[in-house]
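*Asks:* For reference, the sequence and a predicted model appear below.
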Amino acid sequence: MAITTGSHILVFPYPAQGHMLALLDLTHELATRGLVITILVTPKNVLSLTTLLSAHPKTITTLVLPLPSHPAIPSGVENTKDLPGDGFKAMMVALGDLYNPVLDWFHNNPNPPVAIVSDMFLGWTYHLASQLDIRHYTFSVTGAFSLSVIFSLWRYQPKRRDQENENEMILLPKIPNSPEYPWWKLSIIYRSYVQGDPASEFLKDGLCNNMASWGIIVNSFTELEQVYVDHLKEEVGHDRVFAVGPILPAGNKTTERGGSSLSNNVLSWLDTCEENTVVYICFGSQAVLTNELMEVIAMGLEKSHVRFIWAVKEPTVGHVAKKYSKIPDGFEDRVAGRGLVLRGWAPQVAILGHASVGVFLTHCGWNSIMEGVEAEVIMLTWPMTADQHMNATVLHELQLGIKFSAGMEIIPDPDELAKLFNKSVSQETQVERKRAKEFSTAAKEAIGENGSSRKELDRLVANLSY
């Protein structure tokens, strides 16, 4: 039942596909519960809101502001999927220049918002909310464990003893289970921080602001990450940490999410495959693999003889096209009938939800993990950067994932990859498959009637509304 409140909320997503989709799906849930919402976007991202706006024509409106210029952002680019590798940080800095335009909009609005819900990469909005004397909520696109690691890094600032050793282990003793990681696996924003540098200080301030937010919204569920949700509450000193996941697309958006004309053909092909026999391979909306990595994955698939769907991201700004994303010559002909290669976007939620797909080779982006958990698939982990190494830890701890590789620099052996592909669809993974079923059931129950995440969502709405 919808909760009628009428409270006006400003929602501000960060313009990266992995960030926007989850927050927009959350916005749908908030609107369904009676909140009046304004979504702040730049002009070229308005199209992403089409389905959402049509579903809530009376309660969701847009605030469209031009993206401020930045030397690292090419003209016309407004989404990080089209930026070079360092584009995330440049976009975070550029968006900070929207402070005054948003402030002006607030002052000229006859019914200004009572709260701001912004992406964790837009921590500067905390100062905006403070100036306007309204509540600020941080939306975390990563899970409770990874967010705990981010908070621990910026709060306690661990350092390397040997500045040249990228493999030096960094212990994070304040977090349950005292995780440790080699330096190179930690957040690039943290590793590249330079004290006194204006951009670095801006990014640090924003991420630290998240800890001071009135509330923190996490796309996870307590049955998956209870100990880390509790830890976050201890870290921030209050109970306004809302685990509302898994946040998934509503209704028939499972085949539309991101836009696709391929869905019917892909799903028809999957209908011809036996249950749990297909491996789905996708490295998310940001990662573009080198040709060398493409070659070893292709060889591993070819040697393994498993059925597969491989979603390949095309090179974008900053990539030398000849060095990235090349499918080896003749590969598609040699695997015809037992494998599909999809270039660009793939209907991931629909693919993972198909009974024939039993395994997901993933870069461990948190949205992908949430989708994989809900879909009851075993996950082969190949984290690349950002929070992905921490997300993989959660899968390994819970026996939901099997280590496949890590990072762009490690070149796996194709024969070993073939063995892992074969193992993943065999009876050798009975433990992981049982765990996948248990947590899939828990995820469905969490977002179902009287589930933990449903209750957390209602608690969030009540908190936003007073």
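*Replies:* Everything's here; your move. What you are looking at is a predicted structure, and each value in this text was computed from that prediction instead of being measured. Residues are numbered from 1 along each chain as shown.
*Asks:* contacts and neighbour counts: CA atoms only from here.
*Replies:* Noted.
*Asks:* burial of Tyr14, as a residue count?
*Replies:* 24 (other C-alpha atoms under 10 Å).
*Asks:* just the strands in the stretch 1-150 of the chain please.
*Replies:* Under the criterion DSSP state E, counting those that start in this stretch, the stretch 1-150 of the chain carries strands at the ranges 8-12, 36-41, 60-64, 115-119, 135-140.
*Asks:* How about Val349: what's its closest non-neighbour residue?
*Replies:* Spatial nearest neighbour of Val349, chain neighbours left out: Thr254 (5.4 Å); criterion: C-alpha to C-alpha, 6 or more residues apart in numbering.
*Asks:* part of a strand, is that neighbour?
*Replies:* No. Under DSSP: H, G, I helix; E, B strand; the rest coil, Thr254 sits outside any strand and is assigned helix.
*Asks:* before we move on, the earlier item: mean neighbour count and distance to Val349 for the strands of the stretch 1-150 of the chain - can I get that in TSV?
*Replies:* Shown next, in TSV, are these (neighbours: other C-alpha atoms under 10 Å; distance: least, C-alpha to C-alpha, whole Å):
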stretch	mean neighbour count	distance to Val349
strand 8-12	23	24
strand 36-41	22	24
strand 60-64	17	25
strand 115-119	24	22
strand 135-140	26	20
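*Asks:* Quick one: closest of those to Val194.
*Replies:* Ranking those by proximity to Val194 (C-alpha to C-alpha) places strand 115-119 first, at 23.3 Å.
*Asks:* Outside of the closest one itself, list whatever touches it.
*Replies:* For strand 115-119, contacts defined as C-alpha atoms under 8 Å, 6 or more residues apart in numbering pick out 8-14, 19, 23, 125, 129, 134-141, 464.
*Asks:* go on, stretch 85-96?
*Replies:* 67-70, 72-73, 80, 121-122, 124, 189, 199, 202-203, 318.
*Asks:* Give me the distance from it to the chain's centre.
*Replies:* Counting by C-alpha atoms, centre = their mean, to the nearest Å, stretch 85-96 is centred 17 Å from the centre of its parent chain.
*Asks:* Test my guess that the residue nearest to Val349 contacts Leu352.
*Replies:* No. If you go by C-alpha atoms under 8 Å, Thr254 and Leu352 don't touch, sitting 10.0 Å apart.
*Asks:* between these two, which one's more packed in?
*Replies:* Counted by other C-alpha under 10 Å, Thr254 and Leu352 do not tie: Leu352 has more neighbours, with 24 against 17.
*Asks:* structure B:
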Amino acid sequence: MEQKSKVSILVVPFPAQGHLNQLLHFSLLLSSRGFPVHYATSPTHVLQAKCRLQGWNPSSLHAIHFHSLPIPPFPTPPPDYNSTIKFPSHLQPAFEAFLHIRAPLSSLLQTLSSASTRLVIVHDSLSSFAGKEAESLPNTESYNFRCLSALFGLTFPQISESTAKLLRAHDLVLPAKDGRVTEEFSDFMIRNYYDNNERESGMIMNTCKKLEGEFLELRRQELDYIGKKLFAIGPINPVVIRGGGHRHECLDWLDKQPDGSVLYISFGSTTTPSEDQVEQLAIGIVQSRQRFIWVLRSADRGNIFAEEGKEAGYKLPPGFDKEVEGRGMVIRDWAPQLDILAHTSTGLFMSHCGWNSCMESLSMGVPFAAWPMHSD
């Protein structure tokens, strides 16, 4: 008879890069401490998470048990470059299709539960159905993993008076919520984000007391979490970069630049700047004479591996390449952000301020110039 694992951990991320990435880092941290860890999402998004791993030796993935749970086919339209709402609404079909993993996830939970003395489910806030599915199993406990800041959780769907008072005390003003997300995604969040269950043991957050201590204390006082556990364990990303695997050519270029001299520009995996914004930024780069690395790509599609209908990409102003020759690089595909931020030549990060980028930049000691795009 096969011996049961004392404690097994099942991680269920939401299928967007910032969520897949954080929960993969979390899974690797747990597995490095000897826990059997299972990572379950759709086949496309399992592959996406694995192929975009940063900061770890690729061989570390062998310690994770990946489960590709079937979902129905879904459309993968390209993003709209010039949409007035910058939220990636083209990903909505992938988000809706993802909900169909609930049935195969239930079967996986039963299998893992029977093979473990204790099964811990860590689900993304937008994968809260995983906690619901685990309720009927006697040897499980579930935790809600928040991929956003503690402050964000205190302002959605509406801000409390205690939070507003704390913001005023620090002279902080939140941007308007209009246009932050689409109505369709807002409805999706309400249907899934707030599907709390009474047996949930607590919350895990990619933040820390030094960064958001007062906001974390407000979260502890929320009715849903009184008497429950709250773990602030950020940054989740590695703060010491482990080598191994292919080395991107941009790192060889960075090796030749003076310390702190390079501006790194990237607006993340869900942002598509307008053609006019790209043109104006290009003009600014030329006129500034600044060393730079610019990741110039549109937002991810629902299936990043889909070939049909791939866009041609942004056009830069005539003569741009000649003007910046020798003092900058334009990367048109995925870039090794953690490696770039960890490099001594990187001095400033122009960012959309997604929570992954904020935590990675802060943990590497790189200041950033903030250009929020939608829900950042």
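*Replies:* Thanks, I have it. What you see is a predicted model, and the numbers here were worked out from it, not measured in a lab.
*Asks:* so what's the counterpart of Ile378 of structure 1 in structure 2 closest to, chain neighbours aside?
*Replies:* The equivalent of Ile378 of structure 1 in structure 2 is Pro367 (alignment by TM-score structural alignment). Leaving out its chain neighbours, the residue that sits closest to Pro367 of structure 2 by C-alpha to C-alpha, 6+ apart is Leu348, at 5.4 Å.
*Asks:* Aligned against structure 1, show me the partner of the one you found.
*Replies:* In structure 1, Leu348 of structure 2 lands on Val359 (TM-score structural alignment).
*Asks:* residues contacting that match?
*Replies:* Taking C-alpha under 8 Å, 6+ apart, one finds Asn276, Thr277, Val278, Val279, Tyr280, Val377, Ile378, Met379, Leu380, Ser424, Val425 in contact with Val359 of structure 1.
*Asks:* Confirm that it sits in a strand.
*Replies:* Yes. Counting by three-state DSSP, Val359 of structure 1 is part of a strand.
*Asks:* And Thr32 of structure 1, how far from Ile60 of structure 1?
*Replies:* The gap separating Thr32 of structure 1 from Ile60 of structure 1 is 10 Å, by C-alpha to C-alpha, to the nearest Å.
*Asks:* on that earlier part again, go ahead and confirm the match of Ile378 of structure 1 touches Gly347.
*Replies:* Yes. Pro367 of structure 2 lies in contact with Gly347 (C-alpha under 8 Å); the separation is 7.3 Å.
*Asks:* of those two, who's got more company?
*Replies:* Gly347 (20 against 16).
*Asks:* Which residue, neighbours along the chain excluded, lies closest to the more buried one?
*Replies:* Nearest residue to Gly347 of structure 2, sequence neighbours excluded (C-alpha to C-alpha, 6+ apart): Gly260, at 3.9 Å.
*Asks:* do the same with Leu98 of structure 1
*Replies:* Using C-alpha to C-alpha, 6+ apart, the nearest residue to Leu98 of structure 1 is Pro68, at 7.2 Å.
*Asks:* The one you found: how many residues sit nearby?
*Replies:* For Pro68 of structure 1, using other C-alpha under 10 Å, the count is 15.
*Asks:* Kindly provide the distance from the residue of structure 1 most remote from its centre to Ser304 of structure 1.
*Replies:* The outermost residue of structure 1, judged against the average C-alpha position, is Pro110 (34.8 Å), by C-alpha atoms, centre = their mean. Separation of Pro110 of structure 1 from Ser304 of structure 1 (C-alpha to C-alpha) stands at 63 Å.
*Asks:* hang on, the earlier thing: now, the contacts of Val359 of structure 1 that are in strands?
*Replies:* Applying DSSP state E to the contacts of Val359 of structure 1, the entries found in strands are Val278, Val279, Tyr280, Ile378, Met379, Leu380.
*Asks:* Let's see if you can find the most crowded of the residues you listed.
*Replies:* Met379 (33 neighbours).
*Asks:* can you tell me which residues contact that residue?
*Replies:* Val359, Phe360, Leu361, Thr362, Gly372, Leu395, Leu400, Gly401, Ile402.
*Asks:* which of those still touch in structure 2?
*Replies:* Compared against structure 2 with both residues aligned by TM-score structural alignment, their matches' C-alpha atoms under 8 Å, the contacts of Met379 of structure 1 retain Val359, Phe360, Leu361, Thr362, Gly372.
*Asks:* Give the buried subset of those as a ChimeraX selection command.
*Replies:* Typed into ChimeraX, the line below selects the buried ones among the kept ones among the contacts of Met379 of structure 1, using 16 or more other C-alpha atoms under 10 Å:
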select :359,360,361,362,372
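*Asks:* Just give me the closest of the kept ones among the contacts of Met379 of structure 1 to Val241 of structure 1.
*Replies:* Using C-alpha to C-alpha, the kept ones among the contacts of Met379 of structure 1 come closest to Val241 of structure 1 at Gly372, 23.4 Å.
*Asks:* quick one, what contacts the closest residue to that closest one other than its chain neighbours?
*Replies:* Closest residue to Gly372 of structure 1 apart from its sequence neighbours, by C-alpha to C-alpha, 6+ apart: Leu352 at 6.6 Å. If you count contacts by C-alpha under 8 Å, 6+ apart, Leu352 of structure 1 has them with Tyr280, Gly358, Phe360, Glu371, Gly372, Ala375, Val377.
*Asks:* and with 10 Å instead?
*Replies:* Residues near Leu352 of structure 1 by C-alpha atoms under 10 Å, 6 or more residues apart in numbering: 278-280, 358-360, 368, 371-377.
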